[in-house]
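Enquirer: Need coordinates for the below:
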Amino acid sequence: MRNLIKQIYSDSDQCDLLLGVVDAVDGLTTHFDREYVKQCELGKRDYRELYQAMADNGLLGLGIPEQYGGMGGGVTAAVLLSDLLGQKGLASLSQILSAFSRHAILMHGTEEQIQSYVVPTITGQKSFCIMATEPDAGTNTFAITSRAKKEGDVWLLNGQKTFITQADTADYGLVITRTEESQGGDKRTAGISLFVLDMKSKGIERQKLNISLGRSEDTQWHVFFDDVELPHDALVGSEGKGMAVMFDALNPERFLVAALALGFSEFVLNKTLDYVKQRAPFGKPTGSYQAIQHPLANNRIHLDAARLMLYQGTKIYDTGGEA
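Expert: Here you go, the predicted structure:
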């Protein structure tokens, strides 16, 4: 990773920070490894230990400007963290939810919203889930039917969301909902707004889904809203312009999820390489056979190419280009 960072970011003031992230994760993972994950799944340890250690090392502040107490580094730094944790078999969806949710608030929120919702995530005090998907609106977010209606000084939120990761433990939810009826056609994005929801608010009901994403912390939920009150200052950005705001969370999400997948792919490939070096059913390691070597070499090539694309993309994104 150090060589890749030097290759792509040698002309950037981010290079030293990113190399420091590599060193920090190397140090962190001497204390947290796959045995730690196993102990967490057995209920003998807690995933919050890792999050607190990340916070103590400043890693939860990656991607947050220094003026707010973060480490800076843009989306690239947060992506690098996800990639490196994946390479150690430690990354999870839960780790990236706050990273991309708070990005929308940083770009469109008020100073008060940034201080209230973003800054506490740096120390691990607060966390986010993101609530977009509905039973009849998956990738087609324009089809959402949940509705927030203005009543005096508050909004009343009604409807439901589904496949919401960490809806049970997150402190806040970034919820996309309609504030006006859909007009269809070219105006289908109109009337959609984005709010920060306190997940302890009255009127929220959760039902756990019987879905496993590999780790017990990455639970999935139905979330129902029954006249949930949203204060007027919970609105992020302009009323009716929520899709544009939401995309400033979802675009970093694409990078972060890709990093998680790449990191874990690297972890699996390395485990496979270790196995074929040791497994010798016919007197010599199975890794000495070309039928084993060739697909593993192809996997290595594809991983390296994908990683180069990922970090070139984040560099372009962080410098304001079209990625």
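
Enquirer: Please count neighbours and contacts with C-alpha atoms only from this point.
Expert: Noted.

Enquirer: longest single helix anywhere in this protein?
Expert: Counting residues, the longest helix found in the chain (DSSP state H) is helix 242-278.

Enquirer: Who are the packing partners of the helix or strand that that one is followed by?
Expert: Heading C-terminal from helix 242-278, the first helix or strand you meet, by DSSP states H and E, is helix 290-318. In this structure, helix 290-318 packs against helix 2-9, helix 74-87, helix 242-278, with contacts taken as 3 or more Cα pairs under 8 Å, 6 or more residues apart in numbering; DSSP states H and E.

Enquirer: And the first one, what does it pack against?
Expert: This points to helix 2-9. helix 15-28, helix 290-318.

Enquirer: a markdown table for the ones you listed, including mean neighbour count and distance to Y51?
Expert: As requested, the helices and strands packed on helix 2-9 are exported to a markdown table (neighbours: other Cα atoms under 10 Å; distance: least, Cα to Cα, whole Å):
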| stretch | mean neighbour count | distance to Y51 |
| --- | --- | --- |
| helix 15-28 | 16 | 11 |
| helix 290-318 | 15 | 24 |
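
Enquirer: I have a second one here; can you model it like the first so I can compare?
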Amino acid sequence: MQGWGGLEKVSENGLSTKLLITEQFAQFLAYNLCTGGSVGRTLQDISTALSTVSSSIGSCSASGLSCGSCDTLQVCVPDASTGGFKVATKLQCSTSFPKAPYCNSTLNTCSATPAEECVSESPSVSFACTSDGYFPDVSNCSRYHYCYGDTSYNYECDVKYVYSHEKKMCVLQKLATQCVTMKCTAGLASQLVTYTADASIYGICLLNQPTILFRCPKKQAFDATLGTCQRTCSAAGKEVDEEDCTKFYECYDTTTVGKYTIKHQECPTGTGYNANLPGCDPTFVACTPQPSTSTTTTTTVSMVTTP
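Expert: Purely as a prediction, here's the structure:
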């Protein structure tokens, strides 16, 4: 085992399963783990989301490679919080190695033949829910998913219809641009992709596994260059900080239409931000978070980052 730079297991038929986590992506995960995750998920959360991809997931009893299910190979690492082990990432054998779609629990590698205990089990793939609400399908614009808790409800549009994320329903396709999907570059160990129809939705691609989708908090968009969700402005002016009403955001016009410079400001001691003024108000010293008065939508440019 080679540490985070690379992890390799070679089967009897010479098939090599290589799992890599790049330094850039490791820093992205570490940032969220340390800050509580402005992006929305820590490494452990991502592992939990990935665990829904296979039909059943095996527990980790030691560091290294092991079978998570009859068609899933997983990497286990020490868990400092429990003193045991946890799943760092998973690899679906049938996707990465079509000629070796099963996981051999004796060799702990992908294999062309299933283990005896897996002969009757059929692999299944489901949409991994990371928050409540509607999500597009990553690869098929005629499908979409609704998440409630850990359960996903999957829907498919009729012929000639595509999913509209703005309307949260199927609509008649009149233009090719109405079909919006998300694509991960083949062969990359990790990648961040943004959904062009809604920049608050982004995906994390790990190896050749199904893309896991996440959603930024309200009034934030995902910046793939920074690897975090960032505050957005819908117009020039001031907007209340929904999480702390003693603070506000000041949005300035730039030379690019629809783009704004954003500053996070704080009201003087003894005042709170009053969106009706708009401005800091002594009568709002005991304020509670209040909604923004803006009703316009935010448009951002989709970005992709590769290690």
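
Enquirer: where does the TM-score land?
Expert: Here the TM-score for the pair of chains, by TM-score structural alignment, normalised by the length of structure 2, is 0.27; 143 aligned residues with a Cα RMSD of 6.6 Å.

Enquirer: Need the winner for burial among the helices and strands packed on helix 290-318 of structure 1.
Expert: Ranked by mean neighbour count, these are led by helix 74-87 with a mean of 25 (mean count of other Cα atoms under 10 Å).

Enquirer: Next, the angle from that helix to helix 15-28.
Expert: Taking axes from the mean of the first three to the mean of the last three Cα atoms, to 10 degrees, one finds helix 74-87 of structure 1 and helix 15-28 inclined to each other by 30 degrees.

Enquirer: so helix 74-87 of structure 1 versus helix 242-278, what angle?
Expert: If you take the same axes, to 10 degrees, helix 74-87 of structure 1 sits at 30 degrees to helix 242-278.

Enquirer: Packing partners of helix 74-87 of structure 1?
Expert: helix 15-28, helix 93-108, helix 242-278, helix 290-318.

Enquirer: List the buried residues of the second one.
Expert: If I follow you right, that is helix 93-108 of structure 1. The neighbour-count check on helix 93-108 of structure 1 (16 or more other Cα atoms under 10 Å) flags 93-106, 108 as buried.

Enquirer: Show me what secondary structure element comes after the longest helix along structure 2.
Expert: Criterion DSSP H: the longest helix present in structure 2 is helix 23-35. Moving toward the C-terminus from helix 23-35 of structure 2, the next helix or strand (DSSP H and E) is helix 43-50.

Enquirer: Could you list the buried residues of that following helix?
Expert: Using 16+ other Cα under 10 Å as the test for burial, helix 43-50 of structure 2 gives 43-44, 46-50.

Enquirer: With respect to Y148 of structure 2, which of these is nearest?
Expert: A49 (13.7 Å; Cα to Cα).

Enquirer: and L230 of structure 1, which of the three is it?
Expert: strand (DSSP: H, G, I helix; E, B strand; the rest coil).

Enquirer: Was I right to think it contacts L194?
Expert: No: contact criterion Cα atoms under 8 Å: L230 of structure 1 and L194 do not qualify, at 11.0 Å.

Enquirer: okay, these two: which has more neighbours?
Expert: L194 (29 against 22; other Cα atoms under 10 Å).

Enquirer: My impression was that the more buried one belongs to a strand - is that right?
Expert: Yes: counting by three-state DSSP, L194 of structure 1 is part of a strand.

Enquirer: could you measure it against V236 of structure 1, distance?
Expert: Separation of L194 of structure 1 from V236 of structure 1 (Cα to Cα, to the nearest Å) stands at 6 Å.

Enquirer: Please enumerate the shared neighbours of those two.
Expert: Shared contacts of L194 of structure 1 and V236, defined by Cα atoms under 8 Å, 6 or more residues apart in numbering, are found at 242, 245.

Enquirer: With distance to I301 of structure 1 as new columns, can the helices and strands packed on helix 290-318 of structure 1 be given to me in CSV?
Expert: Formatted as CSV, those follow (distance: least, Cα to Cα, whole Å):
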stretch, distance to I301 of structure 1
helix 2-9, 14
helix 74-87, 16
helix 242-278, 11
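
Enquirer: Point out the one among the ones you listed that comes closest to G159 of structure 1.
Expert: With Cα to Cα, the closest approach to G159 of structure 1 among these belongs to helix 242-278: 17.0 Å.

Enquirer: who does the closest one touch, helix- and strand-wise?
Expert: Short answer (3+ Cα pairs under 8 Å, 6+ apart): helix 242-278 of structure 1 packs on helix 74-87, helix 93-108, strand 172-178, strand 192-198, helix 290-318.

Enquirer: Now those in a markdown table, please, with extra columns for distance to I122 of structure 1.
Expert: Formatted as a markdown table, those follow (distance: least, Cα to Cα, whole Å):
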| stretch | distance to I122 of structure 1 |
| --- | --- |
| helix 74-87 | 12 |
| helix 93-108 | 10 |
| strand 172-178 | 14 |
| strand 192-198 | 17 |
| helix 290-318 | 20 |
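
Enquirer: closest one to M131 of structure 1 among those?
Expert: strand 172-178 (4.7 Å).

Enquirer: by contact count, what packs against that closest one?
Expert: Using 3+ Cα pairs under 8 Å, 6+ apart, strand 172-178 of structure 1 is in contact with strand 128-131, strand 147-151, strand 192-198, helix 242-278.

Enquirer: wait, which of those is closest to L19 of structure 1?
Expert: Closest to L19 of structure 1 of these is helix 242-278 (Cα to Cα; 16.6 Å).

Enquirer: how big is the angle separating the closest one from helix 290-318?
Expert: 150 degrees.

Enquirer: follow-up on the earlier one: quick one: which of the helices and strands packed on helix 242-278 of structure 1 is nearest Q207 of structure 1?
Expert: Here strand 172-178 is closest among these (Cα to Cα), at 15.8 Å.

Enquirer: Perfect, I'm done here.
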